[in-house]
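1. What would the 3D arrangement of this be:
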Amino acid sequence: MTKAIKLLTALPQAQRERLMELAEEVSFPEDTRIFEAGGTADRFWVIRSGAVHLDTDVTARQRVTVATLGAGDLLGWSWLFPPYAWDFGAVAFSNVRAYQFDGPAVLALCVEDPLLGLSLVRTVAEILAGRLETTRGKLMDQYAIRRRSGLI
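-> As a prediction, the model looks like this:
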């Protein structure tokens, strides 16, 4: 398994300080839907405390959790790429405190400070690669279980 990368601690100090100038402290009570898949992705969060489930619809009335995020984790990356729409939904699994960042303001800062932009995109890419590797491992575990039980 890959090591979880935390956005704020992975950024060089100077870039982290510039980014944090745009941070707003927010909170979400337990069971609050933070965003819906397909909605406009114009912000992101770094979770300070609590847990968030990323989910996806499997039927019109059923959602499945695809990942759980906690303290230090990046919540939301779709603000970086057109069409700026969420790929998953997110719900507070417990009371959540987070730093919220306005996506367009951060993108403008990245244009102003290309070193910050490069550091941010590289770090987000590393986070996503780690999540993909974790998901791949879970799928392989499920495959092995099903194979052992004769389901495949």
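
2. Only C-alpha atoms from now on, for both contacts and neighbour counts.
-> Will do.

3. Without its sequence neighbours, what residue ends up closest to the residue most central in space within the chain?
-> Note on the chain: the residue nearest the mean C-alpha position is residue 75, at 2.9 Å, using Cα atoms, centre = their mean. Among residues not flanking residue 75 along the chain, residue 45 sits closest, at 5.0 Å (Cα to Cα, 6 or more residues apart in numbering).

4. Please provide the structure for the following sequence as well, for comparison with the first:
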Amino acid sequence: MTEATKLLTALPPPQRARLMELAQEVSFPEDARIFDADGTADRFWVIRSGAVSLVQEVTPQRRVTVASLGAGDLLGWSWLFPPYQWDFGAEAFSPVRAHEFEARQVLALCEEDPALGMSLVRVVAEILAHRLELTRGRLMEAYALHRRL
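-> Just a heads-up that it's a prediction; the model follows:
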């Protein structure tokens, strides 16, 4: 796997066109909470412009940014897996424009078109694998730094 996979460009053009028929244009102002950890994951976004921070609440007063997402990136994958709840929170780091997809509609399309469904799941899995790899690297760096102190 190379650089971060972009959901829309990774899908074959006919499948991408079918998926895009379900897209709604949305925007979020800077500092907007897009979703909170443990909330219902019933949609996802592909960022068109701007930046989004994925955050983990460590304490009620402290949140840690675990990833930063930008143009072309998938925001949200928990809609694919039970219990359909967000693992992290998401905040707009800058004004954000995005394509929003309702999970129910996308899942119905995947049932109707199994080839599209398989392509979508493969691309999301590749994105997740890449993000896990990045997170692992960050954790290893933090651990190494901690051991030196």
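
5. thinking residue 116 of the first structure is in contact with residue 15, fair?
-> Yes: contact criterion Cα atoms under 8 Å: residue 116 of the first structure and residue 15 qualify, at 5.3 Å.

6. Looking only at neighbour counts, state which of those two leads.
-> Taking neighbours as other Cα atoms under 10 Å, residue 116 of the first structure and residue 15 compare with residue 116 leading, 21 against 17.

7. What is the three-state secondary structure of that one?
-> Per DSSP: H, G, I helix; E, B strand; the rest coil, the local secondary structure of residue 116 of the first structure is helix.

8. where's it relative to residue 41 of the first structure, distance?
-> Per Cα to Cα, to the nearest Å, residue 116 of the first structure is found 21 Å from residue 41 of the first structure.

9. And residue 54 of the first structure, by the same measure?
-> Taking Cα to Cα, one finds residue 54 of the first structure at 14 Å from residue 41 of the first structure.

10. so what's residue 81 of the first structure up against?
-> For residue 81 of the first structure, the contact set (Cα atoms under 8 Å, 6 or more residues apart in numbering) is empty.

11. any idea how far it lies from residue 131 of the first structure?
-> Residue 81 of the first structure sits at a distance of 18 Å from residue 131 of the first structure (criterion: Cα to Cα).

12. ok, now residue 76 of the first structure?
-> From residue 76 of the first structure to residue 131 of the first structure the distance is 13 Å (Cα to Cα).

13. Tell me which of these two has more neighbours.
-> residue 76 (22 against 18).

14. SS state for residue 141 of the first structure?
-> Residue 141 of the first structure - assigned by three-state DSSP - is helix.

15. Map residue 42 of the second structure onto the first structure.
-> Under the alignment by TM-score structural alignment, residue 42 of the second structure pairs with residue 42 in the first structure.

16. thought its match was touching residue 84?
-> Yes: if you go by Cα under 8 Å, residue 42 of the first structure and residue 84 touch, sitting 6.9 Å apart.

17. Return every residue with contacts to both of these two.
-> Residues touching both residue 42 of the first structure and residue 84 by Cα under 8 Å, 6+ apart: residue 78.

18. all strands of the first structure, in order?
-> Assigned by DSSP state E, the first structure shows strands spanning 24-28, 33-35, 43-49, 52-59, 62-69, 74-75, 89-92, 96-102.

19. Any idea which of these gets closest to residue 126 of the first structure?
-> strand 74-75 (11.3 Å; Cα to Cα).

20. Give me the mean deviation of the closest one from the second structure.
-> Following superposition, strand 74-75 of the first structure is found to deviate from the second structure by 0.1 Å on average (mean Cα distance after the TM-score superposition for the first structure).

21. Can you name every helix or strand that that strand contacts?
-> strand 43-49 (3 or more Cα pairs under 8 Å, 6 or more residues apart in numbering; DSSP states H and E).

22. any idea what sits nearest residue 126 of the second structure, other than its immediate chain neighbours?
-> residue 5 (7.0 Å).

23. Please report how far residue 54 of the first structure lies from residue 146 of the first structure.
-> In terms of Cα to Cα, residue 54 of the first structure sits 24 Å off from residue 146 of the first structure.

24. Those two - which one has more neighbours?
-> Using other Cα under 10 Å as the criterion, residue 54 of the first structure and residue 146 rank with residue 54 on top: 25 against 12.

25. No further questions, thank you.
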